[in-house]
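> I'll drop the sequence and a predicted model, then ask my questions.
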Amino acid sequence: MEIEFYGATERVTGSCHILRVGRFTVLLDCGLIQGSDVEEALNRAPFAFDPERVEAMILSHGHIDHSGRIPLLVKRGFTGPVFTGDATADLARVLLLDSASLAERDALDRRKHPRTAADRHAEPLYTRDDAVRALNSFKPVPYGRRFPVVPGLEACFRDAGHILGSAVVELWLTEGGVSRKLVFSGDLGQYGSPILNDPEAVTDADALIIESTYGDRLHRDYDQTLQELGEIFNSASRGSGNILIPAFSIGRSQELLYLFARHYEEWGMQHWQVYLDSPMAIEASMIYLGYPELFDREALASRNDKRLLPTLKNLHFTPKVEQSQAINKERSGAIIIAGSGMCNGGRILHHLKHNISRPECHLLITGYQAEGTLGRQIVEGAAEVEIHGRHYPVAAAVHTVGGLSAHGDREDMLRWVSGFKSSPRVFVVHGDPAAKEAFRNSIEERLQLTASIPRPGERYDFSS
C-alpha cells in the first residue's frame, strides 16, 4: 500500500494524489491546474496513471482546483464512484457544469477568432455532457460516517471548515495483514471564521498529507479585518466611484453578503447598491441555505432570523448577461461581487475594463491569488494589465484584505496538526515553493514531526 504524489506538488493548484491498496487504485482529488496559459495547458497532458484502471475516487471539496478534472477523468475512461460530502456533491454540480460551459465557450471563441493555426481546431477540455456523466458517478456521504471505498480501504469525512462541505479525509488501509492510517487535510479553514464550524480535530494517523497555501504567513486579526473593511467602505462612499470585489463563487461570496448584513449600519452599506454578479454564486448561496446543520452557532441563529442571505433593499442578483452588462453604466455607488476570484476569467474582467483605470474606484482583493493570474499581477503592483487583448493602466486603489481567506494561515494549520496524539509522517503539498518550505520547517521545529515536500511521482510505502 502506497501513496504517489502527483498534483499540487509543484504548485498550489491541481490537487491529485494516487493511492494504491493491493490491486486497487484510488485517487484523492482530481483538480484543475490554474494560473498562466502555460500552466493551464498542462491540464490537457496525459494523466500519470491509466484512468480506466482507477477503481474509485475521493473528493475533499468542490473548489475547481480539487474537482475540475473529474469530467476529463471520466472522458478518458474512469467509470468508478466518486465519494464526497453531501454538500460538496451539490456544489460540484454547479462548479463542474460552469467549468464545462467556460471550456466550450473558450474553444468556440478560439475557433471564431484564431490567433494560431491550432486555434482553428480548438476543442474544449471537456463538455457539459462529460460533466453530467461525471456528476452521475458521485456518491454523497455525510460527515462522520465511516464507509468502504474498495477492499482494504475505508474512509471518513470530517469538517475542514474551509467551504460548505469541505472535508478532512481519514483513510484506513489494510493489506497483507498490515493496517495503516492516512489523513488528507484537503484545504483547512480558519478558526473563528463566520458561517462554518472550525476545522474538526483528528487525533491519530501514521501519515498526514497537508496543504500549505498560507504556510509562510499570518492573516490579519479578524476584528482588525472587519475594521479595515468598514473603513474602506465608508471612505469609498465619499469618492464617487465603485468597489469591485473579485470573489470565489463558493465561500467568499456568501461570507461577504453575511458580513454586509451584520454590519449594515456600521459600514454605511445603505449608501451602496450591492450586486452579486455571478449565476454560480447565486446558485451556491441557495445551496448554502439548504445545509443549516453545517453552520456554526452564530450563523445558525442568523439563519433562524432569515438573515444569512441578507434581505437588503440594495442587494441585486444579476444572473443574466444583460443584467451584468447594465451594471457597467453605474459610474459610482456600486459594490460589484463577481467571479472569478483570481481575475483569470468571468464577469469580473468586464467590470475591471470599465473601472480599473479610474482613480476614484477601488479593487478589494479578499482571497489567494495564484502565480500567473491577473489578480496576482495586480496585487504585486502592476502599473498596467492586459484584459481581452487590450492594455489598461491600473489607477484604482487596490486593497488586499487577507483576513477573509477561506484558508487557515500558518498558525491555524499548526494548531490543527498539533491535535494529533500520534506522530505522523507529514507530507507538505498544495503551496507555492516558499510556503511549502516554510511550513515544513515550522512543523519540524515547533511540533518535532518528520516532514517532507514530495516531488511529482514520489511514492511513500505505508507497509514498511
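Perfect, thanks for sending it.
> CA atoms for contacts and neighbours, from now on please.
OK.
> strands along the stretch 101-250 of the chain, start to end?
For the stretch 101-250 of the chain, the strands defined by DSSP state E, counting those that start in this stretch occupy 138-141, 147-150, 153-159, 167-175, 178-184, 207-210, 243-246.
> which stretch among the ones you listed comes nearest residue 451?
Residue 451 sits nearest to strand 207-210 of all the strands of the stretch 101-250 of the chain, at 9.2 Å, using C-alpha to C-alpha.
> picking up where we left off before, TSV for the strands of the stretch 101-250 of the chain, including distance to residue 298 and mean neighbour count?
Putting those into TSV (distance: least, C-alpha to C-alpha, whole Å; neighbours: other C-alpha atoms under 10 Å) gives the following:
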stretch	distance to residue 298	mean neighbour count
strand 138-141	25	18
strand 147-150	31	16
strand 153-159	17	23
strand 167-175	21	22
strand 178-184	28	18
strand 207-210	28	23
strand 243-246	25	27
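> and the nearest residue to residue 163 once chain neighbours are set aside, what does it touch?
Once flanking residues are discounted, residue 163 sits nearest to residue 251: 5.2 Å by C-alpha to C-alpha, 6 or more residues apart in numbering. Contacts for residue 251 (C-alpha atoms under 8 Å, 6 or more residues apart in numbering) come out as 162-164, 406.
> farthest pair within those?
The widest separation within the contacts of residue 251 (C-alpha to C-alpha) is 10.6 Å, between 164 and 406.
> out of the contacts of residue 251, who's nearest residue 389?
residue 406 (31.5 Å).
> how far away is that closest one from residue 450?
27 Å (C-alpha to C-alpha, to the nearest Å).
> these two: who's more crowded?
Set residue 406 next to residue 450 and count neighbours by other C-alpha atoms under 10 Å: residue 406 wins out with 25 against 15.
> quick one on the thing from earlier: out of the contacts of residue 251, which is nearest to residue 462?
residue 162 (28.1 Å).
> run a quick neighbour tally on residue 375.
22.
> next up, the contacts around it.
341-344, 369.
> farthest pair within those residues?
344 and 369 (9.7 Å).
> show the end-to-end separation of stretch 66-73, please.
13 Å.
> and it, how far out from the chain middle?
What separates the centre of stretch 66-73 from the centre of its chain is 14 Å, taken as C-alpha atoms, centre = their mean, to the nearest Å.
> likewise stretch 395-415?
14 Å.
> now residue 257: how far from residue 311?
Residue 257 is 10 Å from residue 311, by C-alpha to C-alpha.
> repeat for residue 41
Taking C-alpha to C-alpha, one finds residue 41 at 42 Å from residue 311.
> follow-up on the earlier one: what about residue 257 and residue 311, which has more around it?
Remark: of residue 257 and residue 311, residue 257 carries more neighbours, 22 against 11, as counted by other C-alpha under 10 Å.
> one more to weigh against that first structure:
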Amino acid sequence: MLRLTFHGAALGVTGSCFVLDTGPVRVLIDCGLFQGSKTEKELNYRAFPFRPESIQAVVLTHAHIDHSGLLPKLVREGFQGPIYATRATADLCSVMLPDSGHIQEMEVEQLNRRNARRGRAAAVEPIYTADDAAEAQRLFKPVELGGWVAVADGVRVRFWNAGHLLGSAAIEVEAIENGQRTRLLFSGDLGPAHKLLQSDPAGPQDVDYVVCESTYGDTDRPEVTPASRRALLRDEVQAARRTHGGALLIPSFAVERTQELLVDLVALMGSGELPQAPIFIDSPLAGRATAVFEAHAGEIENGDAFRRALSSRHVRFTDTVEQSKAIDRVRSFHIIIAASGMCEAGRIRHHLKEWLWREEGTVLLVGFQAQGTLGRILQDGASRVRIQGEEIDVRARIRSLDLYSGHADAPELAAWLKARLPIQKGVFLVHGEEPAIMALKDRASSFLPTGRILTPRLDESFALTPDGAQSIETAGPSRIRPEQIGHLDWHNDLSRLLLDIGDAVRQAADERARRVVIRRLRRALDESGPAH
C-alpha cells in the first residue's frame, strides 16, 4: 500500500517533512526545522516520528531552513542514504546548515549559562552541531532540472523550477507499488510573479496527486512590477530617513531576500532616487550565501544587476561580532539588513535591542512572520516586547512591505494549481496557517472537486489508493495538539503577562497602590495551588 505521511508543515508553515512509503522503500521529501512558538520549536528536540535509518533517500526542494534544517540531525541519528537536490541548493546548504548548527551551539551555551545562574542544573543539548552539518553535506547528490533520477527501487524523481529561491524546485515523484504507477508533485515553496532574481515557477500536468504550499493562501497582493516595488521601498527608506533619521533595520532571511533588497537599494541610490547611505549586511551567513549567488549568477535573472550591487561602495558586509557591534557607533542615517527574517535569532536581535526603544529607529518587515515569532508580535502592534529576558519598549516605527516575499499569493497559487490540471486523484494543502489553507481550498474548489482537496494534520497518514487518498490510523500519540500549531502558546502568554504586570505596577499612582497590585497577584498565585 502506497502511503504518504505529513510530519511537518501540516496546518502550519514550518517543519516541512513528508514520508512516501511504498512498502519496501521509504523516501523523505524535505526535513525542515520547526519555527514559530516555543511549543512548535520544541518539536525539533524530540525524536523523529520515524526511524531515520529506515529512510532510503531524501529529496530536498530547497535550502531554506524550514525545509532542510533537520538534515544534520537525521544523519546524526542514523540516516546514511543520498540527499538529492539541485546543485545550487547543495551549495547553499553547505553554508546554511553549518551556520544553523553554530547558532544552535551558541544559543544553547547562552541558555545553559542563564539556567545555571537561575539554579537550573539540567543542561540543554543543541539539536545538532556545525560538525553534524558538515557530516550531512557529504551525502548530497546534485541533480539537474528536467531529467528523471532514480532515487530508490521503484521511485524516480524529476525537478522543476519553483521560482522561489536559487536552486528551488518542485519535485515530481513517480512511485511503483505492486505494479501500480502513481505520480505525485510536491510544490516546495512557489515564488511570485515579480521575483527579482528568479523566473516563474513551472511544473508538469496530469499527475495523480499534488502537495501544494499555502503560505499566502488567504492573501491577494496588489498588482506589482519590479519598478513599482522599488518605488515603494524608496518611499519607506525616505520616510525612515526624513522623519526619524537614525537607523532603518530590515530583518531579512540571509538567502535571496537580502540579495534582492541589496540590488534594489543600490539601484535606487545609483539613480539618485535615494540619497547615499551605508548599507550594512550584518550576517556572516548572508555574506557566504551571497558568494554562492555570485557563483551561480549566470543561472538567475538580473545577474548583472546583482554583480553591480556587490561592487557598490555603499555596501559593507560584517563578519565578526566586533564589526557588528561597531555599527552602533554610526551616527548618520544607515540601513542594517540582518538575519533572521522573523527576528527569532541572529544579530537582528542585538540591533532591535539597540533601536526598538528609540523613536528615531524604523523596523521594516519584508516577509512572512509566523505566529508566535517576535516579528509577528511586532507586526501586530506590541508596545513592549521581551528579548532574551529583557523588557524593551517599542517606540520605533514598525512598517511592513510584503512585496519581497518569496511566496506566491493566493491567485498565483491557484493559477499554478490550475495549470497542473488534470489532477487525477487529489490535492493536499500544506505549509500554511489554517486560515490560509482553508481560503486556498475555497479558491481551488472552483476548478477541483472539494472532496479531493485535503488538509492533513501533523503526523497524519494517507493511503494513496486507486480510488483516491484515504486517511488511515497512525501509531503512537500525537506529538502536538492541532490547536498548538500556528498559534500563540503559553510562552507567548507568559511574556505578555510579565509585560502587563510591569505596566500595572509602574502605572499605579503611588507606592501604596503598587503594593495593592502585588498583593492581589500574590493572592491569585496562592489560590491557584501547588501546580503553579
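Thanks, I have it. As the structure is a computational prediction, the values presented were derived from the model and not from experiment.
> shared with structure 2, which of the contacts of residue 251 of structure 1?
By both residues aligned by TM-score structural alignment, their matches' C-alpha atoms under 8 Å, those still in contact after alignment to structure 2 are 163-164.
> dump the contacts of residue 251 of structure 1 to CSV, plus distance to residue 385 of structure 1.
CSV is the format used below for the contacts of residue 251 of structure 1 (distance: C-alpha to C-alpha, whole Å):
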residue, distance to residue 385 of structure 1
162, 31
163, 30
164, 33
406, 26
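> give me the residue at the spatial middle of structure 1.
residue 63 (4.0 Å; C-alpha atoms, centre = their mean).
> which ones are touching it?
Contacts of residue 63 of structure 1 (C-alpha under 8 Å, 6+ apart): 92, 95, 250.
> give me that answer again for 10 Å
Neighbouring residues of residue 63 of structure 1 by C-alpha atoms under 10 Å, 6 or more residues apart in numbering: 31-32, 88, 91-92, 95-96, 163, 166, 187, 248-251.
> as CSV, those with distance to residue 218 of structure 1 would be great.
Shown next, in CSV, are those (distance: C-alpha to C-alpha, whole Å):
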residue, distance to residue 218 of structure 1
31, 26
32, 26
88, 28
91, 29
92, 30
95, 29
96, 32
163, 19
166, 22
187, 16
248, 21
249, 24
250, 23
251, 20
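> closest one of these to residue 420 of structure 1?
residue 187 (17.2 Å).
> tell me how many other residues surround the equivalent of residue 105 of structure 1 over in structure 2.
For residue 105 of structure 1, the aligned position in structure 2 is residue 106, judged by TM-score structural alignment. By the criterion of other C-alpha under 10 Å, residue 106 of structure 2 has 13 neighbours.
> surely residue 5 of structure 2 and residue 461 touch.
Yes. Contact criterion C-alpha atoms under 10 Å: residue 5 of structure 2 and residue 461 qualify, at 4.1 Å.
> give me the common contacts of these two.
Common neighbours of residue 5 of structure 2 and residue 461 (C-alpha under 10 Å, 6+ apart) are 18-20, 471-472, 474.
> by neighbour count, which of the residues you listed wins?
Going by other C-alpha under 10 Å, residue 18 tops those with 25 neighbours.
> my read: residue 76 of structure 2 touches residue 130, true?
No. Using C-alpha under 10 Å, residue 76 of structure 2 makes no contact with residue 130, being 11.6 Å away.
> now do the buried residues in whichever helix in structure 2 runs longest.
If you go by DSSP state H, structure 2 has its longest helix at helix 87-117. Neighbour counts over helix 87-117 of structure 2 (16 or more other C-alpha atoms under 10 Å) mark 87-105, 108-109, 112 as buried.
> can you check stretch 14-23 of structure 2 too?
14-22.
> how about stretch 185-193 of structure 1?
So for stretch 185-193 of structure 1, counting by 16+ other C-alpha under 10 Å, buried means 185-191, 193.
> which ones among those are found in helices?
Among the buried residues of stretch 185-193 of structure 1, no member falls in helices (DSSP H).
> and which of those is nearest residue 444 of structure 1?
Nearest member of those to residue 444 of structure 1, counting by C-alpha to C-alpha, is residue 185, at 17.6 Å.
> what's the match for that closest one in structure 2?
Per TM-score structural alignment, residue 185 of structure 1 is aligned with residue 187.
> coming back round to it: what touches both of residue 76 and residue 130 of structure 2?
Counting by C-alpha under 10 Å, 6+ apart, the residues touching both residue 76 of structure 2 and residue 130 are residue 136.
> before we move on, back to that, let's have the strands of the stretch 101-250 of structure 1 in a markdown table, adding distance to residue 431 of structure 1.
Shown next, in a markdown table, are the strands of the stretch 101-250 of structure 1 (distance: least, C-alpha to C-alpha, whole Å):
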| stretch | distance to residue 431 of structure 1 |
| --- | --- |
| strand 138-141 | 27 |
| strand 147-150 | 28 |
| strand 153-159 | 21 |
| strand 167-175 | 17 |
| strand 178-184 | 15 |
| strand 207-210 | 10 |
| strand 243-246 | 21 |
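> out of those strands, nearest to residue 8 of structure 1?
strand 207-210 (10.8 Å).
> neighbours of the closest residue in space to residue 37 of structure 2 that isn't next to it in sequence, just the number please.
Closest residue to residue 37 of structure 2 apart from its sequence neighbours, by C-alpha to C-alpha, 6+ apart: residue 372 at 4.4 Å. Counted with other C-alpha under 10 Å, the neighbours of residue 372 of structure 2 add up to 24.
> gap between residue 108 of structure 1 and residue 127 of structure 1?
Distance from residue 108 of structure 1 to residue 127 of structure 1, by C-alpha to C-alpha: 12 Å.
> so for the two, which residues contact both of them?
Contacts common to residue 108 of structure 1 and residue 127, judged by C-alpha under 10 Å, 6+ apart, are residue 102.
> mind checking which helix or strand residue 352 of structure 1 is in?
For residue 352 of structure 1, the host element (DSSP states H and E) is helix 348-355.
> from the contact counts, what lies against the very next helix or strand once past that helix?
From helix 348-355 of structure 1 onward toward the C-terminus, using DSSP H and E, the following helix or strand is strand 362-365. Other helices and strands packing on strand 362-365 of structure 1, by 3 or more C-alpha pairs under 10 Å, 6 or more residues apart in numbering; DSSP states H and E, are helix 222-236, strand 243-246, strand 334-338, helix 348-355, helix 374-379, strand 397-400.
> the very next helix or strand once past the last one vs structure 2, average offset?
Reading on from strand 397-400 of structure 1 to the C-terminus, the next helix or strand found by DSSP H and E is helix 410-417. Following the fit onto structure 2, the mean deviation recorded for helix 410-417 of structure 1 is 0.9 Å by mean C-alpha distance after the TM-score superposition for structure 1.
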